[in-house]
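Undergrad: Predicted model and sequence below, questions to follow.
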Amino acid sequence: MMLWLLGLAIAFAGRFIWLELGCMIPRSGGEKVYLEAAYKRPKLLATTVFAFQIVLLGFTASGCIVFTQYVYAAAGKTADEWEKRGVAILVITFICSLHAFVPNFGVRFMNGIGVIKVVVLFFIVVTGWAVLGGGTKVEDPHASFRNSFAGTSSSGYEWSNSLFKVLNSFAGYTNAAYVLNEVKNPVRTLKIAGPLGLGICGVFYLLANVAYFAAATPEEVAKSGVTVASLFMEKVFGSSGQKAISVLIATSAFGNVMTVTFAQARVNQELAKEGVLPFPKFWASSWPFGSPSSGLFLHWIPSFIVIVAVPFGDAYNFILDLEGYPGSVINFFVVCGFFWLRYKEPQLLRPFRCWPPIAAFYLCAQGFLMIAPFLRPPGGKGDTSLPYWLSSVVGIVVLVAGGIWWLVWVKIMPAIGEYRLRPEHEKLQDGTSVIVYKKVKGI
């Protein structure tokens, strides 16, 4: 519970930083826009590194895995790894196709599932109250809360590892920044909906965890993995309740994949419009249905690769760590840029201002999440069968690869070919404006 409270505090600190930056620069793109505003030199470096991180690691494989696990739990069946992978691939393929071919229906469907998610969380919370009140068959609902801090770890690695999972649950607070061009009155909407949505979500998550520990022991909760809600309902209502909640949680996971895919595809498209991706005109296109279909395909590719490549039993935890580490590096530089813009450009209109100590707390949290994953855990083993440092190293490699690509593309190749890159705006047939970097002879 302390981890969830700490995670919520970090998420709120991040929410206020993103709120100031989003109100100050109300454009789609999220961190890309804020990094570009703060780090104008070397030109295109921040954008290119962010592009590598968001394109290669912005997958939604974890949500597809949760959906698959709950579908099989609802059916009461077991399956081998490749059957589960097949279901996960079908999910991401269907969702990308839905957003590409019927984008308006996809948005309505996504919003409808969002309502279901809130209803499910509310039901779990209310059921948890009933359990704590002794109104169910759970014999001792207060057992888990006696000696609450027994067995608490002092390992920095384990705290950071757990925080990555908790913060992933709150990660949606940045999604609105990716699609601000599509939000009516973005400044007013951000100021009201951002803190309110995160606050409601945080309260529900905290109370849901209380409910889980009221019905099951910490050992049972830990062993259940991603299907903890199924365990909860089985403890309270038996097998029929377990199957019913599994269907609803699978639906919720499906909606989460839809939401993240919707946002990520638009970030991919914005990066393509800036010309930092190879073949920018292809990836930036909104043809033929006015949706970022190429951006959706670019999102599908790494999601497919991760689902196929990572051992399914380790996939969920490894993916969250793999997404979390480079995300913390990017967040660290965003908040550094936040302070730089406050100092360098104080005259910019800021409809919302974040209190500096809150930003400093967020900066320290991201610094901890960048260092702690390399501290050796007890026994030298993380929460997967893979080396405990692997996810962080892969994340660093991706960020460094972005820097190397920038060096080759912007510096080395122009020097060898004796040309310079000149940005030119081009209009696609669908009306999309794209920056294309032309080679101009002479340095």
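TA: Ah, there it is. Numbers count the residues shown, from 1 in each chain.

Undergrad: C-alpha only now, for contacts and for neighbours.
TA: Will do.

Undergrad: Do a quick rundown of the helices in the stretch 201-350 of the chain.
TA: 218-224, 228-237, 239-273, 280-284, 293-309, 312-344 (DSSP state H, counting those that start in this stretch).

Undergrad: Distance check, Gly197 against Tyr173.
TA: Between Gly197 and Tyr173 the computed distance is 8 Å (Cα to Cα, to the nearest Å).

Undergrad: quick one: which of these two has more around it?
TA: Tyr173 (20 against 12; other Cα atoms under 10 Å).

Undergrad: Now that one: closest residue in space, sequence neighbours ignored.
TA: Arg15 (6.1 Å; Cα to Cα, 6 or more residues apart in numbering).

Undergrad: for that neighbour, helix, strand, or coil?
TA: helix (DSSP: H, G, I helix; E, B strand; the rest coil).

Undergrad: In addition, the following structure is provided for comparison:
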Amino acid sequence: MESLNLTEPPVLEVMDMEERSVDAVPCAEGRRESADKKWEQSPLDISYSPSSSLQHPCPPMRSKKKNLASKEKGFVNEAYECDQNNRETAQNTDIDGQDTEENEIITTYSRTTDNFPGQAKNSLDDNDGDDNKQIVKLRKEIGLVDCVGLIVGNIIGSGIFVSPRSVLHYTGSVGMSMVVWVVSGAFSIVGALCLMELGTMIPQSGGNYAYIHEAYGPLPAFVLLWMSVTIGIPSSRAIGSLTFANYLLQPFFPVGQEPPQLPLRFVAILLILTLTFINTKKVKWAIKVQDTLAVLKVFVLVVIILTGLYHLVTGNTSHFDNAFEDTNWNPTYFATAFYHTLYAYEGWDSLNGIMEEVKDPVRNMPRAITISLTIVITIYILTNVAFFTVLDSVQMLSSSAVAVTFGQLTLGAVAWVIPIFVACSTGGSLNGSTLSASRLIFVSARRGQLPKFLSYVHIKNNTPITALIFTASISMVMFMTSDVRVLINYISFSGNLMGLLCISTFFYFRIKHPDMHRPIKVWIGFPIMYFIIGIFLTVFPAIRQPMEVVASLVVIATSLPVYYLAIHRKDKPKFLTWFMDKVAYYSQLLFLAVPEEKEC
């Protein structure tokens, strides 16, 4: 039975950041062989009085003071457990009536499914060998239905309920608003097709980060990672959680009165913590929550659509008369309107972030994208038709919760169900982003571009628990502002920059590696179209909203010294190394997490 030593300080792997190796962690068997070789070369003198016949402990570690951490946690001190294939004998230690400090026994964590801290077993009784051994790693547990639920649940969130007002504001007319929603849906399909080829060609979790790292190396990948960690992930999750809180609390306040900021932020933080807990327990739990909330959000949108269509067929078409009147033809306003619709479509690349956990991605990815985007685009267009059928331009622009106003005008006494279902919708989207964002953090740490402890996996649940907790922490920082439109502008500009950089890798691989295996190959015109439109969406809003652009560029600039000092330099400050060793050590103890293993 293989054991993991948690003695202090932990063994941290120092990666050469110029290498582009995907697999930063050696397999379990490789670590055992390495430990054997090191023991034969320079065995340590470790007092182990009850087991004098033991040839050598596995692996040799320091002890005594290091045993205090396990005593504080109340763990049972065990003898070293050795693999029967590589050891001659393994003898248990009887700790009854003996001083543990004199014996200097090192506490180890077993990686079997039935032997965890607090549940120690006699190693001589474990004769099942490899049959009971479980490699600590992410599992392929996400099938086609789950993929569809993940994409639909991740896309349909707060965007469809907060963006219609902003899109109408920037376009100036009902007709042009509808055009922008349709074009944005087509743009999302083109982007999904491009990432479909990249995702099946490079089947790694992490999405855009993984592709940029493979194409351009660690520095451009770190710039994207830095933008995601400082702007993208926390802003998008803050938007979703604040929208959830706003809709959940809205029924408790008079019409037209927005909830106070304190309870709004409290509910938003509570949602993030709850979803983080669910995702740390089991991937299947998170997927079940995602599927359930996806059904609920589709249900509430179907109710809105059917209600709107009823009013439409009964003759309420006046709001579509002169649909393009008062259209604002300013290209900077157009680009800003696209910002808000594309935010509503954000999430079509969800599968690329968790590719290592998708079953048969070459088969399931195209089907999932086709089904889910067809559903989403149809629902979005019909939902906007329903909104414009019931609400005029003045009502749309004056409402902070369009769906609530819609329900109050059409559903009467049962209008209170609308904000509840809308809250479920935004919660489902936030759950999906929790799943994908944590995998980006996990993969980045595995490659050495974030602290190594963020790539640790829970020994029993096989979830990236440290990455999930880190994702929740950085998300709550954004609650310093509650202006959703400002957050959308920040995230949209940085997101477009990252999207352009990612799509450029498409051309890089086509030119530099034309013979690279591509299970799915798309028409070259798709990435060209995406790139041209992406430039338009990046440049024109910069003219109208320079402060958001300057803030994003400052964030990009700060990534360069951080990369040089914390990653590229070989002679890192001793204090930083000592501090990260401590964090890694206590992260393993506190969260029962270890580095991911590879099967041999």
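TA: Yep, that arrived. Keep in mind that this is a model prediction, so the values were computed, not measured.

Undergrad: Kindly provide the TM-score of these chains.
TA: Put the two chains on top of each other and the TM-score (TM-score structural alignment, normalised by the length of structure 1) is 0.85; 399 aligned residues with a Cα RMSD of 2.3 Å.

Undergrad: which residue lines up with Val457 of structure 2 in structure 1?
TA: Aligned counterpart of Val457 of structure 2 in structure 1: Ser286 (TM-score structural alignment).

Undergrad: so who does that match touch?
TA: The contact partners of Ser286 of structure 1, by Cα atoms under 8 Å, 6 or more residues apart in numbering, come to Pro292, Ser293, Ser294, Asp430, Thr432.

Undergrad: out of those residues, which are buried?
TA: With burial judged by 16 or more other Cα atoms under 10 Å, the buried subset of the contacts of Ser286 of structure 1 is Pro292, Ser293, Ser294.

Undergrad: Aligned to Asn331 of structure 1, what sits in structure 2?
TA: Using TM-score structural alignment, Asn331 of structure 1 lines up with Gly499 in structure 2.

Undergrad: Quick one: neighbours of that match, just the number.
TA: The burial count for Gly499 of structure 2: 18, using other Cα under 10 Å.

Undergrad: ok, now Lys40 of structure 1?
TA: Neighbour tally, Lys40 of structure 1, other Cα under 10 Å: 12.

Undergrad: try Lys273 of structure 1
TA: 23.

Undergrad: nearest residue to the aligned partner of it in structure 2 other than its sequence neighbours?
TA: Lys273 of structure 1 maps onto Arg446 in structure 2, with residues paired by TM-score structural alignment. Distances taken as Cα to Cα, 6+ apart put Ser455 closest to Arg446 of structure 2, at 5.2 Å, once the chain neighbours are dropped.

Undergrad: Quickly note the distance from the residue most central in space within structure 1 to Gly197 of structure 1.
TA: Geometric centre of structure 1, nearest residue: Ala171, 4.9 Å, by Cα atoms, centre = their mean. Distance of Ala171 of structure 1 to Gly197 of structure 1, computed by Cα to Cα: 12 Å.

Undergrad: before we move on, what about Leu90 of structure 1?
TA: Relative to Gly197 of structure 1, and taking Cα to Cα, Leu90 of structure 1 is found at 30 Å.

Undergrad: cool, Asn147 of structure 1 as well?
TA: 33 Å.

Undergrad: ok, now Tyr343 of structure 1?
TA: 30 Å.

Undergrad: ditto for Lys223 of structure 1
TA: From Lys223 of structure 1 to Gly197 of structure 1 the distance is 30 Å (Cα to Cα).

Undergrad: next one: Phe149 of structure 1
TA: In terms of Cα to Cα, Phe149 of structure 1 sits 30 Å off from Gly197 of structure 1.

Undergrad: Ala214 of structure 1 now?
TA: Separation of Ala214 of structure 1 from Gly197 of structure 1 (Cα to Cα): 26 Å.

Undergrad: Where do the strands of structure 1 begin and end?
TA: Secondary structure of structure 1 (DSSP state E): strands at 419-427, 433-441.

Undergrad: what's the angle from the first one to strand 433-441?
TA: Right, strand 419-427 of structure 1. Here strand 419-427 of structure 1 runs at an angle of 150 degrees relative to strand 433-441 (axes from the mean of the first three to the mean of the last three Cα atoms, to 10 degrees).

Undergrad: thinking again about what came up before, any chance of the helices of the stretch 201-350 of structure 1 in JSON lines with distance to Phe52 of structure 1 as columns?
TA: Formatted as JSON lines, the helices of the stretch 201-350 of structure 1 follow (distance: least, Cα to Cα, whole Å):
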{"stretch": "helix 218-224", "distance to Phe52 of structure 1": "34"}
{"stretch": "helix 228-237", "distance to Phe52 of structure 1": "34"}
{"stretch": "helix 239-273", "distance to Phe52 of structure 1": "10"}
{"stretch": "helix 280-284", "distance to Phe52 of structure 1": "14"}
{"stretch": "helix 293-309", "distance to Phe52 of structure 1": "12"}
{"stretch": "helix 312-344", "distance to Phe52 of structure 1": "10"}
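
Undergrad: Which of the ones you listed sits closest to Asn111 of structure 1?
TA: Closest approach to Asn111 of structure 1 among those is made by helix 239-273 (8.1 Å; Cα to Cα).
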